[in-house]
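Asks: what's the 3D shape of this:
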Amino acid sequence: MKTQSTTLDITKASSSRISEVDFDNLAFGKHYSDHMMICDYKDGQWQTPQVLPYGPLSMDPSSKVFHYGQAVFEGMKAFKDEDDKVWLFRPEDNFKRINISAERLAMPAFPKEYFFEALETILKFDKDWIKTGKGNSLYIRPFVIGTENGVSASPSSEYKFIIICCPAKAYYSNPVKVTIAQKYSRSADGGVGYAKAAGNYAAQFYPTNLAKEKGYDQVIWTDANTHEYLEECGTMNVFFRVGDKLITAPTNDRILDGITRKSIIALAEDEGVTVEVRRVSVKEIVEAAKNGELKEIFGAGTAATIVPFLGFDFNDEYFELPQVENSYGARFKTRLQDIQYNLAEDKFNWTYEVK
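Replies: Here you go, the predicted model:
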């Protein structure tokens, strides 16, 4: 069924594939909801966005994304409360960030009204794909790719902005063991580390595979210049609790401005926890682990929410972390999810109801 809205060209799926999905046994990113959005950029402007049934794309082999990596993306989630209302968490931040990422890769900014109308339309159509209960969500993946045909090394003149969604549970079901990077780097000064560029993640896969071969789940990345300072962990920002202080690295052109990260800082400060946003040295954390001051480390991100670490490896020495009662990670995860699922007051004005 095809309809026209103020700004969208809408074709609704004739039937749903939801019955094909076992929601009790979801593998992250393996099943996709019934609808998606595609909007083309050509002749210097974005065309009318289309909301249509989820399905494959047809692209020329010379499309520039395949040759020069012009691709950026976002990660968001929609949540459903016990009254069947659907909520987004800080979507304005995701919208702003994908345009920041796009600018760094010489891609055009996407209009705000297109983004929100398309997103809300998909979520209304695919509301049944969002299950109630903590841990359940609909993961939302907006992304932009360069689609101009041609293998000349220059920015594309044509793009596709696409939004797809998949039902999700926790990205990590258990605490993780990590190793600290001493050779490989996630990003460098002046690079694209602060952008959610697809190539950032591709470059992580090889050193992460090496870590997994040694029994570790992820890598805590260090600065490219000296490998003396801790930055991110895998696809997450990372927090260290030393004594009763919570410490995390500052954002810069190497570190992603994580939305979950910002939320945890705000929650911690609201509870009176001392938060230090500063460079964190490997030496400092190793010494804190040795003298018993290091109480916990946890990762934070949209897909992961908050993930506790069991321990970390450095120089082939493994440091087990203590089991802390009322840990910061568990506390802030509970409080964050209570806001996301509309179970607690949102005094920060983070949530956005899809009506």
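Asks: Every contact and neighbour count from this point should use C-alpha atoms.
Replies: Noted.
Asks: for the longest helix along the chain, packing partners?
Replies: If you go by DSSP state H, the chain has its longest helix at helix 198-213. Counting contacts by 3 or more C-alpha pairs under 8 Å, 6 or more residues apart in numbering; DSSP states H and E, helix 198-213 packs against strand 71-73, strand 218-222.
Asks: who does the shortest one touch, helix- and strand-wise?
Replies: In terms of contacts (3+ C-alpha pairs under 8 Å, 6+ apart), strand 71-73 is packed against helix 91-104, strand 137-146, helix 198-213.
Asks: again, but for the last one
Replies: Taking 3+ C-alpha pairs under 8 Å, 6+ apart as contact, the helices and strands that strand 218-222 lies on are strand 176-180, helix 198-213, strand 229-233.
Asks: quick one more, to check against the first:
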Amino acid sequence: MSSKIEIKRIDKSKIDSVDFNNLPFGSVFSDHMFTCTFKDGKWQNPIIEPFAPISLSPAAKIFHYGQSIFEGMKAYKDAEGNTLLFRPLDNCKRLNKSAERLVIPQIPEDVFMDGLKELLKVDEAWIPTNEGSSLYIRPFMFASGNGFHASPANEYKLIIATAPSGAYFAGKVKVLIEEKYARAANGGVGFAKAGGNYAAQFYPTQLAIEKGYNQVIWTDDNTHEFIEEAGAMNIFIRINDTLITSPTSDRILDGITRKSIIQIAEDMNIDVEVRKISVSEVIAAAQAGNLKEMFGAGTAAVISPIAGFGYQGSDYDLPELETPFAGILKKAITDIQTNKAKDPYGWRVVVK
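Replies: Okay, the predicted model is just below:
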């Protein structure tokens, strides 16, 4: 596939204007992007071209019926200067799982991987080497075909764009356990990385921010009794020395970082339970002094420790531990990602 990808390079790179020591997350964009079009029943015209605005008709169905999905990935540099990816085929599989649910044509793995790798070769200089930084990768697919009729489009775009980025969250994160709004419902699209899922989160999250919190802890849509996700991430809760996370479902994203944490924790002989956990159980553990940690897990932040949470007008602080699981697990994952440790799982992929 790589030999068929057309490459149009930018006339003059803007990289010299970027301060790689002060990178906000996802706000500075690399020189190029990969695009591919689904038309006449097939994916075609793969091209790497300068990062620039795209032109769409006002009748493009993305604007009217929300057929839009995305992924989040990262590229790293190791000490030898190799470009590394972390479990990229899992991202491709999940993108296609989302595509199926939103009736978007699935992208062949070779088209996805070849386009991604060629893009990283072209923009290799944009991959940060500073500690804690990486090249954030955003593949997304959307309906570009036209029409006001409420039906799937006949044309789609895949775009992969990248952004050199620093840390996603800085400082301590304080969250509010949600009692009214739900992120997703049974039979819905909560398991898919659909753009609309995130748009619907903004309002309750904003309400939480106005109360002094950083994010929302989502509970189940029916009773609001069970913990499900942390903002846009999966959530882990440590009670005594057991790490608990909710099982995936129609409502919960099958997080790649989540799966990695479970595997690494089990191999470290940390007790891991994948089960439903109620708000009342978390409150009881906090009151008894047994609630040791809560943290979010996702590609952007990797692991984001939670310093405290609010529920029904009361606030609960989590203890500051000398060797929290969050720190141990984050180091284990990032060391694999950046080739500072062995990768017994085959997760690390070198871009050649």
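Asks: Could I get the TM-score for this pair?
Replies: For this chain pair, the superposition-based TM-score is 0.99 by TM-score structural alignment, normalised by the length of the second structure; 352 aligned residues with a C-alpha RMSD of 1.0 Å.
Asks: Of the helices and strands packed on helix 198-213 of the first structure, which stretch is the most buried?
Replies: Greatest average neighbour count among these goes to strand 218-222 (a mean of 26), per mean count of other C-alpha atoms under 10 Å.
Asks: I'd like the helices and strands packed on helix 198-213 of the first structure laid out as TSV, including distance to Gly193 of the first structure.
Replies: Formatted as TSV, those follow (distance: least, C-alpha to C-alpha, whole Å):
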stretch	distance to Gly193 of the first structure
strand 71-73	12
strand 218-222	12
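Asks: With Gly299 of the first structure as the reference, name the closest of those strands.
Replies: strand 218-222 (9.7 Å; C-alpha to C-alpha).
Asks: residue boundaries of the strands in the stretch 1-150 of the first structure?
Replies: For the stretch 1-150 of the first structure, the strands defined by DSSP state E, counting those that start in this stretch occupy 2-4, 9-11, 35-42, 45-46, 50-53, 71-73, 76-80, 86-89, 137-146.
Asks: do the stretch 251-355 of the first structure as well
Replies: Under the criterion DSSP E, counting those that start in this stretch, the stretch 251-355 of the first structure contains strands at 275-277, 280-281, 294-301, 305-314, 317-320, 351-354.
Asks: can you tell which of those is closest to Pro175 of the first structure?
Replies: Short answer: strand 305-314, nearest of the strands of the stretch 251-355 of the first structure by C-alpha to C-alpha, at 5.0 Å.
Asks: okay, and the closest one goes to which residues in the second structure?
Replies: The aligned range for strand 305-314 of the first structure in the second structure is 302-311, by TM-score structural alignment.
Asks: Off-centre distance for the matching stretch?
Replies: How far stretch 302-311 of the second structure lies from its chain's middle: 17 Å, per C-alpha atoms, centre = their mean, to the nearest Å.
Asks: distance from it to the first structure after superposition?
Replies: Overlaying the first structure shows stretch 302-311 of the second structure at a mean distance of 0.5 Å from the equivalent residues (mean C-alpha distance after the TM-score superposition for the first structure).
Asks: In that stretch, which residues are buried?
Replies: Neighbour-count burial for stretch 302-311 of the second structure flags Val302, Ile303, Ser304, Pro305, Ile306, Ala307, Gly308, Phe309, Gly310 (criterion: 16 or more other C-alpha atoms under 10 Å).
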